[in-house]
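**Student:** the sequence isn't on hand, but the structure is:
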């Protein structure tokens, strides 16, 4: 049985695409006869506060579904203050260094990036000829930070670029969740071994509900992180509600602003349902006609995992983010595309969709496509050959 360590900043009981991705990777490797261990901070995302069950602990060790999990101390914060956010990353990096000093580390290590600084710490202290370093790149920082407006091209940006290149250069294998990420890595290190590792979900989808045909409004739903990158607050202010209802699930930094907007506009058909457990959420989503995947700005390298999850549920998708996601939607006939950042075009696209057109046959077709083309186990079996 081969030992393998995964280092990540997100893991259940934290919610979101990042924690789900690493959980399924760890679980999938364990089922394939790997002895898997995970290092992660004490749960704090996305609230920026240590979860109640872990408060007061410096380290928490548990075994969950055959995977040994080491949860290390972190100065938790989701503050917009860059100094506090940096302090949070540094605190976890120091915890990692302490762990590396006093524990035996397996010969194969998978490191999640971003955060760049956490990945840099891990690569710097663990990279050696005796150890295989696999870097799992889910977003291209610092490029993504620049496109989001969180970073500026200055001396700090150059340092982050150096860290990014150091991480790539010292990794034996780089996993990228989009073709753009792979292309970016190859543009810097043409001979680097890479592997396209999409964020495919691994769950048994519930049976699709046959919705009664009526003349009701189109029901539109979003479920996920309510952060700046997703732009849900701006979205609800620009949607045309003449013929739609909009339902929202999730939490994040824009949650309070969204609630405030709803309180100030009680007549708008917007319904906020809070955060719901994933299995219950999947069943809840089946009652809606279509889902929307928005990005406030087109982010190079970004590939929203919601595409694969929603498709597995059979939900037609309105994609409003640009980039590689558009290609996935078009090539697999998963829904329709609105021009990124163009809310007039988005409203025009939505207005063309009639509730009676969203029937059981269409949803079953989307689900069948997802089960065939976005299969987690097939992808992981290919990856295991490289590990």
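**Tutor:** Structure's in. What do you need? None of the values given here were measured: they were computed from a predicted structure.

**Student:** okay, CA-based contacts and neighbour counts for the rest of this
**Tutor:** Fine.

**Student:** would you map the helices across this protein?
**Tutor:** With DSSP state H, the ranges of helices along the chain come out as 17-31, 82-102, 116-126, 143-148, 155-169, 179-188, 232-238, 255-264, 278-285, 306-312, 324-332, 343-351, 360-373, 376-384.

**Student:** could you provide those in TSV, with additional columns for distance to residue 5 and mean neighbour count?
**Tutor:** As requested, those are arranged in TSV below (distance: least, CA to CA, whole Å; neighbours: other CA atoms under 10 Å):
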stretch	distance to residue 5	mean neighbour count
helix 17-31	9	20
helix 82-102	12	16
helix 116-126	11	20
helix 143-148	27	16
helix 155-169	17	16
helix 179-188	23	17
helix 232-238	36	17
helix 255-264	34	14
helix 278-285	26	14
helix 306-312	26	25
helix 324-332	30	15
helix 343-351	44	17
helix 360-373	29	17
helix 376-384	14	15
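
**Student:** to residue 297, which of these lies closest?
**Tutor:** Across these, residue 297 has its closest neighbour in helix 143-148 (6.7 Å, CA to CA).

**Student:** comparison target below:
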């Protein structure tokens, strides 16, 4: 039986697409008869307190695994806009992972590491030589390109330095896994590597998560925003949309977390058409998403975000909820090609409102989109199928 070590800062029971992706990689590889172990941190995103609640520990098969899930404790837990604060956090995580690897006496056939942060990527490179193993690099975001995109860090010399480190990781890895096809050309050109070195395994769903249901008719029209309210998301647009939605009698539900959550919620708390829900488990979140008529996606208009496929697009499709997206590039291409929503590059709130009203007024079209979404998830974004690409390489 081949042995795999996964190294990831985030993992079950944390919320968010990063933790869920690694959870699925871990579980699906185990189902494929690999001996899998993970080095990760204690759950703390978006804050440690929510994991004191037992409802987040809802995967019994993982709760029983004490030997194969090794967690480090982190003293610096604060998530903020401060690049310095995040840097210290990432470095502490990386250092503790290195110490774990040095102490670990086991052997592994494959090291699978997810990035960003890039520091964890270099932990994986260290592990490759420490264990004399194959190194699989999972890329969830382009880094440091995304630093420029969110506008928190623009020092050209330091960005160039991190860009050189990024290139080393691409070249030293034995296989690169990407979660968006928008990354492929960038990575190939950046590192001058062949296309055959890259495998596309998007974020997705397992079959049991796909919601087949009939929405109740004659209920107030409701839209939802579920996911990160961070530096990449256009929270200013949501702020401007809320009063326009209220005038039209359209309900908005927000299940959000992230560094801009508090600021956004304070700015819209006076409006009666907004329902704020605290972070939930994936299962509970999906139940609520499925009760809505439309799902909202917003990204800032930056070049790097044209390469990403936001996890909430996959989540909305899994729940059969048509999409209204302020997106561009690869994400826009997916939504339009599959005909599962309406997108715009323009962040004019009046135009987005007109898109929302148009879809809310056409029940037949929404139902057609919903059925297509379910099929797209089964065909293209299904973990049970897509993991075979990685298994084929590892065998």
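**Tutor:** Looks like it arrived, so ask away. Predicted, not measured: the structure shown is a model, and the values here were computed from it.

**Student:** give me the TM-score for these two chains.
**Tutor:** After superposition, the two chains reach a TM-score of 0.89 (TM-score structural alignment, normalised by the length of the first structure), with 376 aligned residues with a CA RMSD of 2.4 Å.

**Student:** rewinding a little: nearest to residue 213 of the first structure, out of the helices of the first structure?
**Tutor:** Across the helices of the first structure, the minimum distance to residue 213 of the first structure, taken as CA to CA, is reached by helix 360-373, at 10.6 Å.

**Student:** which helices and strands sit right next to that closest one?
**Tutor:** helix 306-312 (3 or more CA pairs under 8 Å, 6 or more residues apart in numbering; DSSP states H and E).

**Student:** what range in the second structure matches the helix it packs on?
**Tutor:** Against the second structure, the aligned range for helix 306-312 of the first structure is residues 312-318 (TM-score structural alignment).

**Student:** how distant is stretch 298-309 of the second structure from the center of its chain?
**Tutor:** Mean-position distance between stretch 298-309 of the second structure and its chain equals 13 Å (CA atoms, centre = their mean, to the nearest Å).

**Student:** residues in contact with that stretch?
**Tutor:** Residues from elsewhere that reach stretch 298-309 of the second structure (CA atoms under 8 Å, 6 or more residues apart in numbering): 141-142, 145-146, 149, 179-183, 232-235, 237, 325-331, 345.

**Student:** could I get the helices of the first structure in TSV, plus columns for distance to residue 297 of the first structure?
**Tutor:** Converted to TSV, those look like this (distance: least, CA to CA, whole Å):
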stretch	distance to residue 297 of the first structure
helix 17-31	19
helix 82-102	21
helix 116-126	21
helix 143-148	7
helix 155-169	19
helix 179-188	16
helix 232-238	12
helix 255-264	19
helix 278-285	25
helix 306-312	16
helix 324-332	13
helix 343-351	12
helix 360-373	26
helix 376-384	28
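
**Student:** these: which one's closest to residue 221 of the first structure?
**Tutor:** Smallest distance to residue 221 of the first structure across the helices of the first structure (CA to CA): 7.5 Å, for helix 278-285.

**Student:** the closest one aligns to what range in the second structure?
**Tutor:** Going by TM-score structural alignment, helix 278-285 of the first structure sits over residues 282-289 in the second structure.

**Student:** quick one: average offset of the matching stretch versus the first structure, please.
**Tutor:** After superposition onto the first structure, stretch 282-289 of the second structure lies on average 1.6 Å away from the residues it aligns with, using mean CA distance after the TM-score superposition for the first structure.

**Student:** so what's the residue nearest to residue 1 of the second structure when sequence neighbours are not counted up against?
**Tutor:** Distances taken as CA to CA, 6 or more residues apart in numbering place residue 34 nearest to residue 1 of the second structure, at 6.0 Å, with adjacent residues excluded. Shown in contact with residue 34 of the second structure (CA under 8 Å, 6+ apart): 1-4.

**Student:** what's the closest of the helices of the first structure to residue 272 of the first structure?
**Tutor:** It is, among the helices of the first structure and with distance given as CA to CA, helix 255-264, at 7.7 Å.

**Student:** list the contacts of that closest one.
**Tutor:** Against helix 255-264 of the first structure from outside (CA under 8 Å, 6+ apart): 226-227, 232-233, 268, 270, 272.
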